[in-house]
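Student: I would like the atomic coordinates for the input below:
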Amino acid sequence: MSVVGDPIAPPAPVPGRKLAGPRFRPGEAAFRWLLFSCLAISIAFLGVLLIYVLVAAWPRLDSRLWTNFPSIRRPERAGAQSAIFGTIWVISFTALFCLPTGIMAAIYLEEYANPDRWYNRLIELNIQNLAAVPSIIYGILGLGLLARQLGLGTTVLTASLTLSLLVLPIVIISAREAIRAVPQSIRQASLALGATRWQTVRRQVLPAAVPGIATGSILALSRAIGEAAPVIMLGAVTYVAFNPEGLGSAYTVLPVQIYGWISQSREEFHHLAAAAIVILLGLLLAMNATAIWLRNHYSKRW
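Tutor: From the prediction side, this is the model:
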């Protein structure tokens, strides 16, 4: 007779009978190995590509790359200072324009919008469709509307606004997913303690959603920094021997400068293009490291 509270002993095994173990499924094992093989092949191709770029860029990975301006006749003294500063200018104002707008739009759609209203459903449908539009279409839109109709010209401002339109749907979608992932119990507890909806969003929901918002935003900006088609449409020329001086200045960016050097026939320009690719990869890694740091920093607090 067992006493209440004592652990119940497991049933004794039946003599001559083996316990059933996990069943081997050949299809599941084959699918797992297929996934591992695809991952290994992808990493191998990426490693080969990086090694090839580094080997090609090694002769020009020195201070001349970021201290000198481009040169057509003397590739041994050419650099990418104007392209580096132009990229920093364009991506900085792209972040300034698209991130606040995208995050506020996500807050409205998740916390305030009534999903039964037809105009809210229309907004959501358009955001999902705009995320799949090719980037060259945004370049044509920026050229026809911003540069010509509004008279902004082919300037840093036009490129920043066009790239902001390009990545804005991605920022909105990623921010909405991060806000939606915050448990409803946090909202309910805050409202039960007397906080208003805006106080709940500002002090509870947004801090908890910062890791996801930061990751999605940096990934969106990483796409913008590598785009060449829209800025080519907007007049980002390949030879600019000066740094941008403001929003109304002419400019060039690293993808366009890389394209210009690759199109040259001399091998020295190909080494320059590979070195510029390394600089662009470095900027992307710095942005992604910032996103990882923000995610880890705010994840510890929540």
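Student: rest of the way, CA atoms for contacts and neighbours
Tutor: Fine.
Student: can you pull out the helices in this protein?
Tutor: Here the chain has its helices, by DSSP state H, at 26-57, 64-67, 81-107, 118-130, 135-141, 156-180, 184-192, 197-200, 206-225, 229-233, 254-262, 267-301.
Student: I'd like those as JSON lines, with mean neighbour count and distance to residue 74 appended.
Tutor: Output for the helices of the chain, formatted as JSON lines (neighbours: other C-alpha atoms under 10 Å; distance: least, C-alpha to C-alpha, whole Å):
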{"stretch": "helix 26-57", "mean neighbour count": "12", "distance to residue 74": "17"}
{"stretch": "helix 64-67", "mean neighbour count": "17", "distance to residue 74": "12"}
{"stretch": "helix 81-107", "mean neighbour count": "21", "distance to residue 74": "15"}
{"stretch": "helix 118-130", "mean neighbour count": "13", "distance to residue 74": "43"}
{"stretch": "helix 135-141", "mean neighbour count": "19", "distance to residue 74": "32"}
{"stretch": "helix 156-180", "mean neighbour count": "25", "distance to residue 74": "27"}
{"stretch": "helix 184-192", "mean neighbour count": "13", "distance to residue 74": "62"}
{"stretch": "helix 197-200", "mean neighbour count": "14", "distance to residue 74": "59"}
{"stretch": "helix 206-225", "mean neighbour count": "22", "distance to residue 74": "27"}
{"stretch": "helix 229-233", "mean neighbour count": "22", "distance to residue 74": "24"}
{"stretch": "helix 254-262", "mean neighbour count": "21", "distance to residue 74": "12"}
{"stretch": "helix 267-301", "mean neighbour count": "18", "distance to residue 74": "9"}
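Student: Proceed likewise with the subsequent sequence, for comparison:
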Amino acid sequence: MSVLPTTGVPTTGPQRSITTPHSAGNRLGERIIRRLLRTCAIVSVLTTIGIVAVLLSESLKFFGEVSVFEFLTGAQWTPLFSPPHFGVLPLVCGTMLVTGGAILIAGPIGLGTAIYLSEYAPPVVREIIKPVLEVLAGIPSVVYGVVAVTTVSPIVQRLFGSESIFNALSASIVVGFMILPMIVSLSEDVLRSVPRDLRSAAYALGATKLDVTTRVVVPAALSGIVAAVLLAISRAIGETMAVTLAAGATPNLTLNPLESVQTMTAYIVQVSKGDTPTGSIEYRTIFAVGLTLFCITMSLNIIAQWVLKRMREQYE
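Tutor: I've put the predicted structure just below:
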């Protein structure tokens, strides 16, 4: 039993909340938004499932004619020539060569830039450099490819004596500058998110600016920095137009960055131009290569999640 607040008259039975048109409208809007968000999530999941299903169905048809062992271990990739060879190792090697070179270029420069912007740069300098990096990230990849062929490759030829204007080193340089804004932006955000209390405590103990940066701030933000680098690696592996123009179209199993190579994405572009008959084994090679690229990227993401989890446990 309860008492009405105005009259003091006792009441019995369950109390009912008063529903106003305004509150009813709010609940209706919340339900609509919730269903829209759920629909977006379902569409995302279904899209991923559809892509994987197409890759698997077409790849199974390809592997019905080509041995999986030959595909994964073969050192020759000439599916468009006679006799055809379907060893994907040259494409994988070319992709890893370009990606590794890009990370070696973008990693130190990006991390150094992020540390400078976070810990040393005045606000005026930070406000200038950040928009410039955003402009660099907005340049189309085909422009990077053209710059690589017309500017970077001739410089590489003069400095290192490369025989071909198309080489893995030129592709690594342009891809490195393509992923540089991603590393700088994400790493700088992570470094700035480190609590000021940690810096103040280190300064109170007599640490210098360099000590605070290298021994306090960077270790505290290391998991985020690793995540930024891994995202940049995934971006470099999936790059298409720049490496298609800069690296060449020679499936070459080599570790020499001065030679012409072909990446997995560049081969997919080559076959997707329309010259290969649909349904042929040559056409299905793009799905087998795409499935391989998908497995590599997924494995990289799994490793990244494991590394980040271990690093968080270590610093917690």
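Student: TM-score, when you put one on top of the other?
Tutor: Remark: TM-score between the superposed chains equals 0.87 [TM-score structural alignment, normalised by the length of the first structure]; 287 aligned residues with a C-alpha RMSD of 2.2 Å.
Student: Format the helices of the first structure as a markdown table; extra columns: distance to residue 243 of the first structure.
Tutor: Below are these laid out as a markdown table (distance: least, C-alpha to C-alpha, whole Å):
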| stretch | distance to residue 243 of the first structure |
| --- | --- |
| helix 26-57 | 23 |
| helix 64-67 | 11 |
| helix 81-107 | 5 |
| helix 118-130 | 33 |
| helix 135-141 | 22 |
| helix 156-180 | 11 |
| helix 184-192 | 48 |
| helix 197-200 | 43 |
| helix 206-225 | 17 |
| helix 229-233 | 16 |
| helix 254-262 | 13 |
| helix 267-301 | 16 |
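Student: now for those helices, which one comes closest to residue 73 of the first structure?
Tutor: Proximity to residue 73 of the first structure, assessed across these by C-alpha to C-alpha, is greatest for helix 267-301 (10.4 Å).
Student: quick check, distance from that closest one to the centre of its chain.
Tutor: 11 Å (C-alpha atoms, centre = their mean, to the nearest Å).
Student: Mind giving me the packing neighbours of that helix?
Tutor: Contacts defined by 3 or more C-alpha pairs under 8 Å, 6 or more residues apart in numbering; DSSP states H and E place helix 267-301 of the first structure against helix 26-57, helix 64-67, helix 206-225, helix 254-262.
Student: possible to save these as JSON lines with distance to residue 141 of the first structure?
Tutor: Shown next, in JSON lines, are these (distance: least, C-alpha to C-alpha, whole Å):
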{"stretch": "helix 26-57", "distance to residue 141 of the first structure": "34"}
{"stretch": "helix 64-67", "distance to residue 141 of the first structure": "32"}
{"stretch": "helix 206-225", "distance to residue 141 of the first structure": "16"}
{"stretch": "helix 254-262", "distance to residue 141 of the first structure": "19"}
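Student: how close does residue 265 of the first structure sit to residue 126 of the first structure?
Tutor: 44 Å (C-alpha to C-alpha, to the nearest Å).
Student: Revised request: answer the last question for residue 194 of the first structure.
Tutor: With the distance defined as C-alpha to C-alpha, residue 194 of the first structure ends up 36 Å from residue 126 of the first structure.
Student: can you check residue 133 of the first structure too?
Tutor: Distance, residue 133 of the first structure to residue 126 of the first structure, using C-alpha to C-alpha: 11 Å.
Student: which residues in the second structure does stretch 195-207 of the first structure align to?
Tutor: On the basis of TM-score structural alignment, stretch 195-207 of the first structure is assigned to residues 207-219 in the second structure.
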